[in-house]
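Peer 1: Provided below are the primary sequence and the corresponding predicted coordinates.
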Amino acid sequence: MNVRVIALLTALPGLLVPAAAQQKMELWYWHHSYLTSTAAVQYSENLIDQAAAAGYTGLALWDTSVNALNLPGWPTQNVTYLQQVIEYANAKGLKVMPLVAPYGHSNDALRRNPNWAEGQRVTGTQFKVDAAGQTLQVMNSFPGLVNGGFESGATGWFAYGDPGTVLDTSVSHTGLASGLISGALNPSGNARFFQQLNVIPWRQYHLRMYIKTQNFAGFSQIQIFDSANWAINKIDHPFNLPANQDWTQVDVTFNSGASSTLYLLMGVWGGNSGNAWFDDISLEETALVYVLRRAGTPLKIYDPNNPATIYSEGADYNPISDPKFATNPTFDNDNWHTPMTVTLPSGTRLRPGQIVAMEHYAVQPIYNEAVGMCLTDAGVQGWMSDNAKAVAAVFPPSGGYFFGHDEMRHMNSCASCKAKGMTAGQLLAWSVGQTIGVFNTVSPGAPIYIWSDMFDPYHNAHDNFYFVEGDIAGSWQGLPANVAVMNWNLNNLKNSATWFSGTDPKQPVPHKQIIAGFYDGGNAAALAQTELSQVSGVPGIAGMMYTTWRDDYSQLQGFA
């Protein structure tokens, strides 16, 4: 046990750590690995040696192989590698707690079946049967952007008034002009092009542009949000622009949701150096990009003039699915791809020139592997149950389980979730209860830990969180007192820790808390001191976790 952490914890007034409990203080570290080789095992064992020498008591294991344990054909050798590392850690005095239930960042599970992803509805998209009577063609309802090619001067893009955005008639992708973001004109402020978009609610849209850079450095992105409530964000997509690139096509997809008027902002936030040019910007209505096919995401084609007339899949149109799912069933590297063309069989009732409408569900892609899976789908529940059994067969229950309900940006959208008749917060509380039941069945009494953010009103448990439909408030009612909270709300730690301590009448259930600190934030030793001082006086603080998302273990000892 690390003496310095105990000293820091016991020295803080109000933490109320009795002498008999001091040896139970927890010091975890976030251990990222992919245990499918002897080299990966050796790397992990070396890291465990460092942690043991520094006084850590456990490692929280983030490893894709955990979610693959129930995958048919998963090599037994990989299971052996995992067992070897667990045994090695236990021999060094460290518990091993696997990250399970990947509801926030669900790519591991979605590789098994991408149709398990949570999807937003797309309603009323119109298609026209082509002249040959063989395919359905999307009818684009959007009239077009104003001055998408910057050929009409400053019209359409500069009303937001950010300095540093200018018209450039010396550089262009096509035509004679482009929009330029110049760091020389505004090195420290925002520089964004702006346009209002009039859209149809619950439709899927495709935005395309071309970008060229020269000696560019700065944070650049696209944001599209509701004109009446800027907290309702339709897309938040970083460009990750290189310093120098020739004209490069950039595509994104978004769902208009309940909005009819949107604001488009694209460019630089917080200043830049160098130049970035934008040109040939276009927006069109589309459909079937990442279309989902499962029971909770029904698809229907019907006559818009007589909605009771519904056409049959297989008889009137050939089966619909996204072929992308067969080749690359992940969403983080592909925000747009050309959707499938719906073809018609020979016996179809549809005739050339006929207009039909479609309702379907589709995934809204998001960066950093943050697409989440459905909370209610039977396939997801079955996978979760099978995975829990497989995990319990490998991991000692004393280490506990770490639930991955974190940064859940998709929730309460598909038909099966809506059928619950719950708010987003109630649905999440229900889901956590289901997950607790699954793991209690396979490992009765095993400790359970969970990330804090989705149950914290000072963090993500509120209305208008990314693509979640409805308010997440009340989610905390799904956490029984024996669930420990890994608190990573480092920007509002005092209020957050107080919330989970049970001393707030709005949340009276007391939880053991581990402060998930560092977060690649600088001097780990100083950060540990700061984080602990912020929770002075808050009951229930039981330890800390060195948390790195960059696999930076250089300060593992300093944090301890």
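Peer 2: The structure has been received and is ready for your questions. Only a predicted model underlies this, so the values are computations on that prediction, with no experimental measurement involved.
Peer 1: C-alpha only now, for contacts and for neighbours.
Peer 2: Noted.
Peer 1: which parts of the longest strand seen in the chain are buried?
Peer 2: Across the chain, the longest stretch assigned as strand under DSSP state E is strand 261-286. For strand 261-286, the neighbour count (16 or more other C-alpha atoms under 10 Å) marks 261-268, 271-286 as buried.
Peer 1: take a look at this one as well, against the first:
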Amino acid sequence: MARTLICAAVIGGLAALCMPAGAQGTGAPLPHRWFYCSGYRQSRQDVDRIKSLIRTAADHGLNGVVLDYLGLDSITRWGEEEFALFQEVADVCRQEGIELIPTGFSVGYGGGALWHDRNFAAALPVTIRLEARGSGAIPVPGPDLMVNGDLEQHEGDRFTGFDFHDQPGEISFAEAAVAASGTTSIRFENLTANEHGHGRIMQRVAVAPGRCYRFSFRIRTEDLEPVSGVQALVLAGERTLASTQPGLQPTQDWTDVTLEFITVEETEVRVYAGIWGGRSGRFWIDDMQVRQYGTLADIVRREGTPLGLRSLDRDTAFVEGRDFEPVENRPDLEALALTPGTSVREGERLELDCYKTPFIGHGWGRQISLCMSNPALYDYWESQARRLHEVLPYKRFLLSMDEIRNGGGCLLCKQRGMTMAEILGDCFTRQRAIFKAIDPDIEVLTWSDMLDPNHNAHDDYYHVVGDFTGSWRYVPKDLVIMCWWKERKAESLAFFSAQGFRTMGACYYDADDLSSSREWLDLLTATPGAQGIMYTSWERKYDLLAAYGDMVSGR
């Protein structure tokens, strides 16, 4: 059993908490001066690095660390080694007078809940075309829906059938010397000739609602920078249906890029391939296709996500467990296994009605959001919050409630008769109640974007079926809002302050200097209800942490 851990704020930090929020006009430092520590694992090397950062923070006037530590919201899975390493971090916090603020309970990115049960995922209704072959039923692709996707038809440097490709003859060119197949590909170079560094090709494609599709192409790179700017993207109106960064090398031979997307009510999509923010080098694209094709991976099985299999060749519905084996939520499921006594015929065309998690890709992997209407999710979160509090009697918790890009599609959500804004507000309310039941004095914070009309609290948001507009009206007023979008920092801070919320600012974001952080500090100092500021790195860049601490603590 791990020992109970206690992390307290330094005396100066406690005194600061007694000042008026934001200490407007007094010249005093903001009460909370934190840094965000993320991306580290439960290893000897990473824990030593975290402890070093905590000591640096304390030496330069900071008084808190938000620890986004692997597994804080799946702490009931920890072994003795994990507890011992966490104990070391907590001990250093106590010794240095740094408050340790845990974070977790992410809906947008799943967190520990997905490790506990993949069926906690939010899902969309979809129909997948199959064909019975031997002892299984496998997905079958439909015809290619793109026009001139092989890029063989062009007039000079302009390709037939595409709505646009960036600056033909200047950035994009018909290439006869290099092709993945056929005789022609499209080449992109001179990327800085576009003011944004864009080199993209796009086509509108007709689709049917409630179906799975696969967008694919081949790409070749040569001295391309930054390769992180290469994307495959599917849009419908203002909504992003799917995106991925394929993780290429600056110079790489022909590579397949594949992106699955799900339609809800859409009848037309725009498919993009190329680079955003390119600086140098060149690349080629060829063999673009869009086909109706759905894999059997990530089929969600829980209350609110029914599944059915029917024939397209006759008026027959098949029974799970009798005609085909029970379907599990697996990332590697390739076929439905037919039972020995199945009534499915060889070669029969089938359709599977089910609920799948949509694909939202990042350079690090796939983003999967949780269903906020699933009662079992809150039971899981409560078990983790209580166990964590036994180990660390925390006084604050930052909810990792950002970028919730899927939800509202399953029957659990639809049967509630609530808007997505109300469902989100109910989720926040229930999360807060979990912590208040453990200790009424726990203060709950959250990232701002899903409650901010200047950011993500709006309609047409990725795969969300519904509208987040007005979500801020349905959450407890004692939440502390961690504003983080630097492009709209003034608008966001003013909005939440006017709504009566206390705020903090998450700044820095891996810049080469602290100029943006200084702007944040000036805004926060002038914002009624502002509680503090947080050095926030997504890339584990802490070279400026000491200078930042000196700046925000007035040294």
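Peer 2: Looks like it arrived, so ask away. Everything numeric here is computed off the predicted structure, so don't read it as measured data.
Peer 1: What does the superposition give as a TM-score?
Peer 2: The TM-score (TM-score structural alignment, normalised by the length of structure 2) is 0.87; 524 aligned residues with a C-alpha RMSD of 2.9 Å.
Peer 1: Let me know how buried the counterpart of residue 103 of structure 1 in structure 2 is, in neighbour terms.
Peer 2: Following TM-score structural alignment, the counterpart assigned to residue 103 of structure 1 within structure 2 is residue 107. Using other C-alpha atoms under 10 Å, residue 107 of structure 2 is surrounded by 29 other residues.
Peer 1: and residue 107 of structure 2, what is it in contact with?
Peer 2: Taking C-alpha atoms under 8 Å, 6 or more residues apart in numbering as the contact definition, residue 107 of structure 2 lies against 369, 370, 371, 372, 400, 401, 402, 404.
Peer 1: Which residue ranges of the stretch 1-150 of structure 1 form strands?
Peer 2: With strands called from DSSP state E, counting those that start in this stretch, the stretch 1-150 of structure 1 shows them at 26-33, 58-63, 95-100, 120-129, 135-138.
Peer 1: do the same with the stretch 201-350 of structure 2
Peer 2: For the stretch 201-350 of structure 2, strands defined by DSSP E, counting those that start in this stretch occupy the ranges 212-225, 230-236, 239-244, 252-262, 268-275, 280-292, 308-311, 317-318, 336-337, 349-356.
Peer 1: Would you mind saying which of the ones you listed lies nearest residue 31 of structure 2?
Peer 2: With respect to residue 31 of structure 2, and counting by C-alpha to C-alpha, the nearest of the strands of the stretch 201-350 of structure 2 is strand 239-244 at 39.0 Å.
Peer 1: how big is the offset of the closest one relative to structure 1?
Peer 2: Strand 239-244 of structure 2 differs from its equivalent in structure 1 by a mean of 1.9 Å after superposition (mean C-alpha distance after the TM-score superposition for structure 1).
Peer 1: Now do that strand: which range of structure 1 does it align onto?
Peer 2: Mapped onto structure 1 using TM-score structural alignment, strand 239-244 of structure 2 covers residues 232-237.
Peer 1: buried ones in that stretch?
Peer 2: 232, 233, 234, 235, 236, 237.
Peer 1: out of those, what pair is the most spread apart?
Peer 2: Comparing all pairs in the buried residues of stretch 232-237 of structure 1 by C-alpha to C-alpha, the longest separation belongs to 232 and 237, at 14.4 Å.
Peer 1: Excluding residues flanking it in the chain, which one is nearest residue 280 of structure 1?
Peer 2: residue 149 (4.3 Å; C-alpha to C-alpha, 6 or more residues apart in numbering).
Peer 1: do you know how far the one you found is from residue 266 of structure 1?
Peer 2: 15 Å (C-alpha to C-alpha, to the nearest Å).
Peer 1: can you check residue 279 of structure 1 too?
Peer 2: Separation of residue 279 of structure 1 from residue 266 of structure 1 (C-alpha to C-alpha): 12 Å.
Peer 1: and the gap between residue 93 of structure 1 and residue 465 of structure 1?
Peer 2: Distance, residue 93 of structure 1 to residue 465 of structure 1, by C-alpha to C-alpha: 40 Å.
Peer 1: of those two, who's got more company?
Peer 2: It is residue 465, of residue 93 of structure 1 and residue 465, that has more neighbours when counted by other C-alpha under 10 Å, with 22 against 16.
Peer 1: Could you find the closest non-adjacent residue to the equivalent of that one over in structure 2?
Peer 2: Counting by TM-score structural alignment, residue 465 of structure 1 corresponds to residue 461 in structure 2. Of all residues not flanking residue 461 of structure 2 in the chain, residue 239 sits nearest, at 5.6 Å (C-alpha to C-alpha, 6+ apart).
Peer 1: Remind me which helix or strand the residue nearest the centre of structure 1 belongs to.
Peer 2: Residue closest to the mean C-alpha point of structure 1, counted by C-alpha atoms, centre = their mean, is residue 370 at 2.1 Å. Using DSSP states H and E, residue 370 of structure 1 is not contained in any helix or strand.
Peer 1: residues contacting it?
Peer 2: 104, 105, 106, 107, 332, 407, 408, 409 are the contacts of residue 370 of structure 1 under C-alpha under 8 Å, 6+ apart.
Peer 1: the helices in structure 2, which residues?
Peer 2: With DSSP state H, the ranges of helices along structure 2 come out as 11-17, 44-59, 80-96, 112-116, 375-391, 411-414, 420-438, 489-498, 515-525, 545-552.
Peer 1: among those helices, which is nearest residue 232 of structure 2?
Peer 2: The closest of the helices of structure 2 to residue 232 of structure 2 is helix 112-116. By C-alpha to C-alpha, the value is 25.6 Å.
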